[in-house]
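Chemist: Below are the sequence and a predicted model; questions follow.
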Amino acid sequence: MRTSNHLIGLVNFLTFLLSIPILGGGIWLSSRANTTDCLRFLQWPLIVIGISIMVVSLAGFAGSCYRNKFLMRLYLFVMIFVIAALIGFIIFAYAVTDKGTGRVVLNRAYLDYYLEDYSGWLKDRVADDGYWAKISSCIRDSGACRKIGRSFNGIPETADMFFLRRLNPIESGCCKPPTECGYAYVNETVWTPGGGLVGANPDCTAWNNDQTFLCYQCSSCKAGILGSLKKSWRKVSVINIVVLIILVIFYVIAYAAYRNVKRIDNDEPAGEARMTKSHPSHFQL
């Protein structure tokens, strides 16, 4: 029985350790929400799941150390719902970021982003005018476009050098006009109409060289946010899938060990009764 208790305690401790990457992923998404992705509500389910696993694991660890069956049962019962919640979050993360990617542009290393390439709940959320006002303000305040500038020995980079850069989705979608608009490069965030011609894309007329406007009201900027979210969520989801598999294995081990403890406890009273019956007391009043 002591071995089974030790095994349950070890599994709970390892489960506690597994909660750290889940919680860390939620905190990382939170930091991204405050600096680049600018969607501040998506990380909270993951943070709640990570904290829940941490608390429940501590309860199970205490139960195994002090042979408290209630805490052991509580761990096994609650972990079912926590694992289900983690599965639900992973499915949700992949479902809302399933479609959409950047388009390859001729003679450019970076991709261009188009809102029509995305679909579903997350696109509708980001494209909503009321919600986009908050997101665009966040992007502007984060200084994402201010950081895009480069110089070499005090000399700004040329157009050819800029075209070879691998911009992230927000830099490509929000800090420059779409390539099809035909704007001529002046610097990273200043562009002029090339030969007086501007493409038919509505984003072409939405572009403004004023550094407080740029392409923050462009559909390409909204697509850039969706592209950035997809990259962030996919990175975290890969970690969560690995953690989930290990978590399920640990849960099965903990459940088997608990069943073993329960069986031994049930056998002990029966064994004591048989010993009493086979060795009756010789002293009777």
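Modeler: Yep, it's here. Just so it is clear, the model here is predicted, and its values are computed rather than measured.
Chemist: When you work out contacts or count neighbours from here on, use the C-alpha atoms and nothing else.
Modeler: Will do.
Chemist: Quick check: longest helix in this structure by residues?
Modeler: Determined from DSSP state H, the single longest helix within the chain is helix 219-278.
Chemist: Point out the other helices and strands that that helix packs with.
Modeler: The contact analysis (3 or more C-alpha pairs under 8 Å, 6 or more residues apart in numbering; DSSP states H and E) places helix 219-278 against helix 2-35, helix 69-96, helix 121-127, helix 169-174.
Chemist: Could you rerun that using 10 Å?
Modeler: Here helix 219-278 touches helix 2-35, helix 44-65, helix 69-96, strand 111-112, helix 121-127, helix 129-142, helix 169-174, helix 202-206, going by 3 or more C-alpha pairs under 10 Å, 6 or more residues apart in numbering; DSSP states H and E.
Chemist: Quick one, which of the ones you listed gets closest to Y255.
Modeler: helix 69-96 (6.9 Å; C-alpha to C-alpha).
Chemist: Between helix 219-278 and the closest one, find me the angle.
Modeler: Interaxial angle, helix 69-96 versus helix 219-278 (axes from the mean of the first three to the mean of the last three C-alpha atoms, to 10 degrees): 160 degrees.
Chemist: Take this one as well and set it beside the first:
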Amino acid sequence: MCHVSNTLMSILNMGTLGISIILIFLSSSLPVCGDILKTPLLFFGVFLFTMSLFALIGLCCRISTLLWLYLFVLLLMIIGLFCFSVFSFIVTYKGAGKQVPDRGYKEYELDEYSGWLKKNVVNDKRWVKIKSCLSGSMLCMNSEPPNGNGNGNGGAVAKAAADANARGSDGGASEFYKIRLTSTESGCCKPPSYCGFEYQNRTYWTVPKGAQITQADDCRAWSNNQTELCFNCGSCKAGVLDNIKREWKQMSIILTCILVFLNIVYAVGCCALDNTRAYRYHRAYP
């Protein structure tokens, strides 16, 4: 195998160049709000691109020192990817949405998710930025709310406007309840079902006459103000985490495939290094 290892190694490194470009593209296409994989993925893509160039230079110029350094760094990368794959599986193992009876969507609770994700992804400092991003992203796709805010005590005029909006654009509560909302939409754009609020339109919900708001934090946190909605709710944080969890699982599959490919590159690279050393030895001592 060693006599063709340099050629095969060159072909494989052209492959890693392509993979690095794909990773850089993926990092730019990840959602802006709350995804902490964006920067590490971009760094990994650029790093892999640089390493592949060094390997190609080492192979073309038969520089054994450069190839040795490349293989050493590649081994560290393989170990790092393996550790990250195990870590990502552990932190995304917990957490899932709960199906609500007679609803097309699921609802999410923050306590269901990994402590590491809660501490490092949706902590108070990061959540300020995520909430601002969600608020400005038009995530909930609703027109301007009727006059009134808070928990739905905007008066008769506000309710009439809300009813008109519901009939005109949202198709009413029965239609809304059939919608398959994303985890972020379900957690951030409406109050949890257990609050018992009445649907007026997608982002305007009122407290039934004579009813009292439950003391649950998310029910008290809901606001009909379109810049607030349920962005202060635990359900919103849980929805964001559920979305991140799915993305991490998909990314773990991709990284596992890359890990297998890099192991092949490493094995071929060891042969290429031996071949390069033998070539230089024969040149020096014919």
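Modeler: It's in. Owing to the predicted nature of the structure, the values given are computational and were not obtained by experimental measurement.
Chemist: The helices and strands packed on helix 219-278 of the first structure: which one's closest to L226 of the first structure?
Modeler: That would be helix 121-127 among these, by C-alpha to C-alpha, at 7.1 Å.
Chemist: Counting neighbours, which bits of the closest one end up buried?
Modeler: Across helix 121-127 of the first structure, burial judged by 16 or more other C-alpha atoms under 10 Å covers 122-123, 126-127.
Chemist: try stretch 104-124 of the first structure
Modeler: For stretch 104-124 of the first structure, a neighbour-count test (16+ other C-alpha under 10 Å) marks 110-115, 118, 122-123 as buried.
Chemist: related to what we said a few turns ago, now, of the helices and strands packed on helix 219-278 of the first structure, which is deepest in the fold?
Modeler: Comparing these by mean neighbour count (mean count of other C-alpha atoms under 10 Å), helix 169-174 ranks first with a mean of 26.
Chemist: mean per-residue distance, that helix to the second structure?
Modeler: Helix 169-174 of the first structure, aligned to the second structure and superposed, deviates on average by 0.7 Å (mean C-alpha distance after the TM-score superposition for the first structure).
Chemist: show me what contacts the residue nearest the centre of the second structure?
Modeler: Note on the second structure: the residue nearest the mean C-alpha position is I244, at 3.6 Å, using C-alpha atoms, centre = their mean. By C-alpha atoms under 10 Å, 6 or more residues apart in numbering, the contact set of I244 of the second structure is 31, 33-37, 92, 117, 121, 183-184, 238, 250.
Chemist: between the residues you listed, which is nearest M141 of the second structure?
Modeler: T184 (12.5 Å).
Chemist: what residue of the first structure takes the place of that closest one?
Modeler: Matched to the first structure by TM-score structural alignment, T184 of the second structure sits across from I170.
Chemist: Then E198 of the second structure?
Modeler: Under TM-score structural alignment, E198 of the second structure pairs with A184 in the first structure.
Chemist: Name the nearest residue to I53 of the first structure, sequence neighbours excluded.
Modeler: Leaving aside its chain neighbours, I53 of the first structure sits nearest to S19 (5.7 Å; criterion: C-alpha to C-alpha, 6 or more residues apart in numbering).
Chemist: ok, now how distant is the one you found from L115 of the first structure?
Modeler: 35 Å (C-alpha to C-alpha, to the nearest Å).
Chemist: For the equivalent of C83 of the second structure over in the first structure, give me its contacts.
Modeler: Alignment note (TM-score structural alignment): C83 of the second structure maps to G88 of the first structure. Contacts for G88 of the first structure (C-alpha under 10 Å, 6+ apart) come out as V82.
Chemist: Provide the secondary structure category for R67 of the first structure.
Modeler: Secondary structure for R67 of the first structure, judged by DSSP: H, G, I helix; E, B strand; the rest coil, is coil.
Chemist: Give me the neighbour count for it.
Modeler: Counted with other C-alpha atoms under 10 Å, the neighbours of R67 of the first structure add up to 17.
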